[in-house]
Structures are given as C-alpha cells and as structure tokens.
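Q: here is a sequence with its predicted model. Questions after.
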Amino acid sequence: MKDFIVLLLFCHVASPGKHSLKYFFTTSSGVKNFPDYVAVGLVDEVPAGYYDSISKTVEGKQDWTQKMFEDDPQHMEWYTQRCLLHQYDDKAQIDILKQQLNQTEGVHIFQRMSSCEWDDETGEVNGFVQYGYDGEDFLAFDLKTLTWIAPKQQAVITKHKWDRDRALSERSTYFITQQCPQFMKRYLDLGKSSLLRTELPSVSLLQKTPSSPVSCHATGFYPTRAMMFWRKDGEELYEDVEHEEILPNHDGSFQMSVDLNLSSVTPEDWRRYECVFYLSGAKNDIVTKLDKAVIRTNWGKTGILTLLCFFC
C-alpha cells in the first residue's frame, strides 16, 4: 500500500549514463490506517530515506544513508524540518482544492516530486518540480519561463496564484540548479560502493518456435542504467522490434529483453543483425550476433530442458 500511494503518479526510469536524485512527497485525505504524509528519497532509483507523519523521524534506508545521518545530524534535522513544512503546506493545499472542486468526501491524494538528473558523460544537469492531485498531473514548474504549467483546467486558479509567488519560483529554481545536484553528487560519493557498482549480464538469444520472434535476453546486470537494442548493418532498428521493461531478479540484479520479428528476413540476411547491450559505467558493450546455431529454443531436441522453466 505504501509503495502504491507514494508512486501512484510518478514512474520514471533512469536513462543510461544519468544519475538521479528524486523526492516523492505524498499527502492523503480519507485514507484509513495509513500515514497522511509520506516522504521518500531515491538515489539512482534506490530508496535512500523515508519519513512519515506517524514516526516523524527521518530514516536511512541504506547503510550509507544511515551512517551519513549519524555522522551529520544537522543534515537529518534539515530533512526533518523540510518534511514537517511540506506536510503542513500540502495538507493545506488538499483542503483548498477540496473546497475549489466542491469535494466533501472520499479519498484524495496530493503529490509532489522534486528531482534532478546528472549525466556523468556530458556533465549536463536537468531537473523538475511537479505536482499531482488524485492520480493526475496537476502543475509542473517551467524553468525557462519561471512559471507553472497547468495541464488541467482545475489547476488554473492555483497556477495563477503560484505564478505571482516569486519566492516559490526562486526556491524551485535554486533546488533544480543548485541544491539537488550538490546533494546528489554527495550521496553518489558516500554510497559509491553500492550505487556505482556495475555487474554485466549473461546475454542469450531465445526463440519459442521457428516462427516466433528472437528474443535477446540479458539477466544479472546492475544498475538499471542500461539499454539493449537490435541493429542491422550497424544501424539501430526501430521497426519489427519490441522492448520489454526492466525487471528485478531475486538477488538484486535486473533482467530485460528485446524481441526481433524475423518473419520478413531471409536466412541469408541473418548475419547482418546483432543485439547490443549497453550498461552505464561498463567499458564495452556486449554484442551478440544473430546466429541460428546459438539460439536456445524449446522446440526440437536441443535446449528443451534448458529452457523449460523460461517458457513455462
């Protein structure tokens, strides 16, 4: 239930080469047996800190964050005060929206996400601050114009009010361009033994039947800042290709697949295709040539026992 409410609106996947620091703040009204305010911080999609309105205590979710708070209690106190302030402001915002929209009963959820990304290959830094109400986008800060974008008519009144709040715009700009990147780089350094580790996967070519797409499957990699694609004659393919989402393994590593439809490809052209796996931080890509001899299948005599579990 916690994860559902906290991540109800915002679902983002880190891009290869980029590191991220994200803060999710979720305030609810009418939800029974659950804190009416929850805050979660993630570094490179890894939960690093947690706070809720019941415990009123910032908790480190990783060994390195817990040690950081122990060594720097002022930093933990800063987070505690920020959570208390957001809790008060967001609770008031829910009450305002309920009045504006004539909502007297039911469950209502107000969310904010503040985030920044740093590309360790180019040095580029980006970020955003955005809000959601009852599972839909509500307002997003435009760093170029220093104004708020309202995707829904119900947010226009709040947009005009926030546009006039110069201090709010200045705080949002400072967070995106200064504070968040500084914090992120500090956390990456403190947690580098786990956050910056890289583990390459084993890559296999799989096929269910002779007429099925060939799946390039990578498993056992870490972190999630990875991508995989098919290419032909050195050029990435976009047609006849289907990408599957990155999934976790039981040991903390990840797996992913990308399928290639070969229905219109002649056997003579197979040698022109290859699967490429890229992992941020790794020295080299893993390139797997499309070769019928190495495809593992669950048809014929070869590979039945090996892939029995995969295709069950």
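A: That came through fine. Numbers count the residues shown, from 1 in each chain.
Q: alpha carbons only for contacts and neighbour counts from here, please
A: Fine.
Q: can you get me a residue count around residue 71?
A: 11 (other C-alpha atoms under 10 Å).
Q: ignore what I typed, I meant residue 169.
A: Neighbours of residue 169 (other C-alpha under 10 Å): 20.
Q: next, it: secondary structure please.
A: For residue 169, the assignment made with DSSP: H, G, I helix; E, B strand; the rest coil gives helix.
Q: how far away is the closest residue to it other than its chain neighbours from residue 181?
A: Of all residues not flanking residue 169 in the chain, residue 146 sits nearest, at 6.1 Å (C-alpha to C-alpha, 6 or more residues apart in numbering). When distance is defined by C-alpha to C-alpha, to the nearest Å, residue 146 is 19 Å away from residue 181.
Q: for the residue nearest to residue 169, give me its contacts.
A: 163, 169, 173 (C-alpha atoms under 8 Å, 6 or more residues apart in numbering).
Q: just the buried residues of stretch 72-79, please?
A: By neighbour count on 16 or more other C-alpha atoms under 10 Å, the buried set for stretch 72-79 is 76, 79.
Q: all strands of the stretch 1-150 of the chain, in order?
A: For the stretch 1-150 of the chain, the strands defined by DSSP state E, counting those that start in this stretch occupy 18-29, 37-43, 46-52, 59-60, 108-119, 125-133, 136-142, 147-149.
Q: try the stretch 151-300 of the chain
A: 202-207, 214-221, 226-232, 235-236, 241-243, 247-248, 254-260, 273-279, 286-289, 296-297.
Q: the longest one vs strand 202-207, what angle?
A: Between the axes of strand 214-221 and strand 202-207, defined by axes from the mean of the first three to the mean of the last three C-alpha atoms, to 10 degrees, the angle is 150 degrees.
Q: just want the angle from strand 214-221 to strand 254-260.
A: 170 degrees.
Q: take this one as well and set it beside the first:
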Amino acid sequence: MITLLLLIFVGIHRAVAVTHSLKYFYTSSSGIHNFPEYLSVGYVDDVQISHCDSITKTSVAKQEWMKKVTDEYPEYWEEETETCLEKQQAFKENIKITKDRFNQTKGFHVFQRMYGCEWNDETGKVKGLEQFGYNGEDFLAFDLTTESWIAVKHQAFVTKQKWDHSKHIAEYEKSYLTTECVKWLQMYLRYQEKSLMKTVLPSVSLLQKSSSSAVSCHATGFYPDRAELLWRRDGEEIHEGVEKGQILPNNDGTFQMSVDLQPPSGEDMQRYECVFQLSGVKEDVITILEKAKIRTNEGSSSQMLIIIGVLAAVIAVILSVSAFILYKKKNAKRPPSPVDNKEIQEQMLQPENPSA
C-alpha cells in the first residue's frame, strides 16, 4: 500500500534539491501469534527514528541523535510512551469495528494507518500523506487537493461520510500535514545533521557471485544521500550492461548503494573503474576493476557477509514499512496525529451499521 521513495541523485557535483520525509506507521493486528497486537514506528528520510509496541510498552529512540530531542522537550519520550499505550486501546477497537464491517470473525487481520509529510528543501513544496489500510489493501485516504476522504472500500464509506461532513477535520488535517509536520521534520533533520559529519565517504567493495555473473560495485556508510555511483571505461561513463540500484538507508543513518556491470570479455579489466561521487566532495572515490579486488563466494566468505548485510537492511525497511501509524499532539510538545482529538477519534471508533 505504501511505497518508499528512494532517490538516486544525478549530476552530483552541482546543487541538488532533496525531498525529505517524516512518516509514522501504526498497526493493530489480531490472530497473529508471536507478533505484537499493536506496533508504531516513525521514519525520517526512510531511517527509523522511534519504536513502540504492545509487548515492550515503551517508546524508544532508534537513532542516537533522536535522544537529543529531550534537550528541548524533556518529557518527549514519556509522552510518546503514554500515547503508545492510549493508541493501543484505540486501535484494538478500530480493528474490531473494521472486522465487523467486513463480517469477519476468524483468521488473522491487520488494521493500518500511515501519515506524514514530504518537504523539498529547495522549492519548499510540501506533500501531505494520510492513509488507512486493512489486510494489506487500501481502505481510506485523505486527498489534500479536494480536502476530502476517499473510501477505497465500500466498508469505509461510513467513515468517509462522517469526516467529510466535518469541516473541522479537513482543516485539522491540512494544517497538520502541510505545516506542523514540516516543522517537526525540519527539527529532526537539524538533530540528524549535528550528529553526523557534514560528509562521510563510503567503504567501496567489488562483489561477484561467480566468474560469469555481474560485478557489483557496492558503496556503504556514506552521508548524505546526495550521491552517485557509476562505471567508466577509459575515463568515459558507460550505460550499456550497467544496472543501477537504489540508495538505501543503513541503521546508523548513513546510506548504501550498488551498481552492477556485466563482466567485460576479451579486453583488459583495468580499463574499467567504479566511481563514487558525493555532494560537497571534490575528489571522486575511484576503484579500478581488478580481479584481485573482486570478492566472490568461491574465494571468500566476506562477500556473502556483505550481501547478507544488504539484504538484512532491505528486509528491515520492508518489515518496518509494513507496520503502521498514529501520533498525538499534547501541549504542543511533539508532532500530533492529524486525526487525533476525541471528537474525531470517537467518530472512527463508534460502531455503525455499514449501510447507515
């Protein structure tokens, strides 16, 4: 339902605008063994910043720099924990009501919510996001353009009617998604920037599964994500036989990416070089294609360890993004959920005949 936007930046030695994002994902589940009934996670630029679930019952920072929030808001994490416990009960009711609307009593089910914003640091353009899902499919979404709700499933039409008829809800949604959310995103970005060096160069490796498979140039540990990775032959960038991967976040706030090259046949391998370029750094990181530098499954287990690390990072993102959302405004000390006051919450939770 929700797709992460992972950006690849080109022409890196000139100023590049970046779209930053703040998103919260909440989920309530039933009938799933060994999985929390309630889970909430937050992300800044696809890097997880917070976590809370019905088992730990505590909201915690997932990045060291997020702990600095308490410098300005001492009660931040205590309030986040309180919100987590409150929303655990609210979402338990939400999934029950949704199951009733679908006339479902048995099996495992998941009720989802995602909200947040995207902000372009050059143009100032803002995009608000607010979606609900049920069992992996779209259920209900807010359209900022029309300031109305879209019922993707007919079982969501009751809620759509209620929320569309309340001008207060639309105004609250728009205000939060386009203004309040962006303010908190910008604050988190300041914390993040202070915690990391202005620029961090990567570790670059050449990887190959077998002698006949593509050679992968893998760069990891760089910051920021305004980077480019490419192959050159005789000093000229090549595109034929080259497959670029996406920029992916590491758990420590840095990034990784790969670019594959079909192995050259009948010519000197050293004519090829992998080039990493980072915004703000004049010197490129150049790795010449030499057989001795290539790590393979056959000659070393280190390649497999790196590949496992990459897969683990990707899986972590996918699993976390299949979680879902909600947040609450309290005394203006942290980002509120767009639909969070008691009046609106009761409209969602109040059992209704779907045909009403």
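A: On my side now, so go ahead. If you're wondering where the values come from, they're calculated on a predicted model, not measured in any experiment.
Q: drop the TM-score for these two in here.
A: After superposition, the two chains reach a TM-score of 0.71 (TM-score structural alignment, normalised by the length of the first structure), with 291 aligned residues with a C-alpha RMSD of 4.2 Å.
Q: about what we covered before: looking at the strands of the stretch 151-300 of the first structure, which is closest to residue 308 of the first structure?
A: Closest of these to residue 308 of the first structure is strand 296-297, at 9.1 Å (criterion: C-alpha to C-alpha).
Q: I'd like the next helix or strand past that closest one.
A: Later in the chain than strand 296-297 of the first structure, the nearest helix or strand by DSSP states H and E is helix 304-307.
Q: do you know how far residue 190 of the first structure is from residue 97 of the first structure?
A: The gap separating residue 190 of the first structure from residue 97 of the first structure is 40 Å, by C-alpha to C-alpha.
Q: whoops, residue 217 of the first structure was the one
A: Distance from residue 217 of the first structure to residue 97 of the first structure, counting by C-alpha to C-alpha: 47 Å.
Q: still on that earlier bit, what about residue 190 and residue 97 of the first structure, which has more around it?
A: Taking neighbours as other C-alpha under 10 Å, residue 190 of the first structure and residue 97 compare with residue 97 leading, 18 against 15.
Q: about what we covered before: and the strands of the stretch 1-150 of the first structure: which comes nearest residue 263 of the first structure?
A: So among the strands of the stretch 1-150 of the first structure, strand 18-29 is nearest, using C-alpha to C-alpha, at 35.8 Å.
Q: in the second structure, what residues pair with that closest one?
A: Using TM-score structural alignment, the residues of the second structure aligned to strand 18-29 of the first structure are 19-30.
Q: in that stretch, which residues are buried?
A: Across stretch 19-30 of the second structure, burial judged by 16+ other C-alpha under 10 Å covers 19, 20, 21, 22, 23, 24, 25, 26, 27, 28, 29, 30.
Q: thinking again about what came up before, and which of the contacts of residue 146 of the first structure is nearest to residue 296 of the first structure?
A: Using C-alpha to C-alpha, the contacts of residue 146 of the first structure come closest to residue 296 of the first structure at residue 173, 52.1 Å.
Q: residues touching that closest one, list them.
A: Contact analysis of residue 173 of the first structure by C-alpha under 8 Å, 6+ apart lists 143, 146.
Q: map it across to the second structure for me.
A: In the second structure, the residue paired with residue 173 of the first structure is residue 174, using TM-score structural alignment.
Q: just residue 258 of the first structure next, same as before
A: So, by TM-score structural alignment, residue 258 of the first structure is matched to residue 259.
Q: wait, isn't its match in contact with residue 239?
A: No - in this structure residue 259 of the second structure lies outside contact range of residue 239 using C-alpha atoms under 8 Å: 10.6 Å.
Q: anything in contact with each of the two?
A: Joint contacts of residue 259 of the second structure and residue 239 (C-alpha under 8 Å, 6+ apart) are residue 231.
Q: higher neighbour count, those two?
A: Set side by side, residue 259 of the second structure and residue 239 show more neighbours around residue 259, with 22 against 12, by other C-alpha under 10 Å.
Q: mind checking how far the more buried one is from residue 142 of the second structure?
A: Remark: distance between residue 259 of the second structure and residue 142 of the second structure (C-alpha to C-alpha) = 37 Å.
Q: likewise residue 185 of the second structure?
A: 20 Å.
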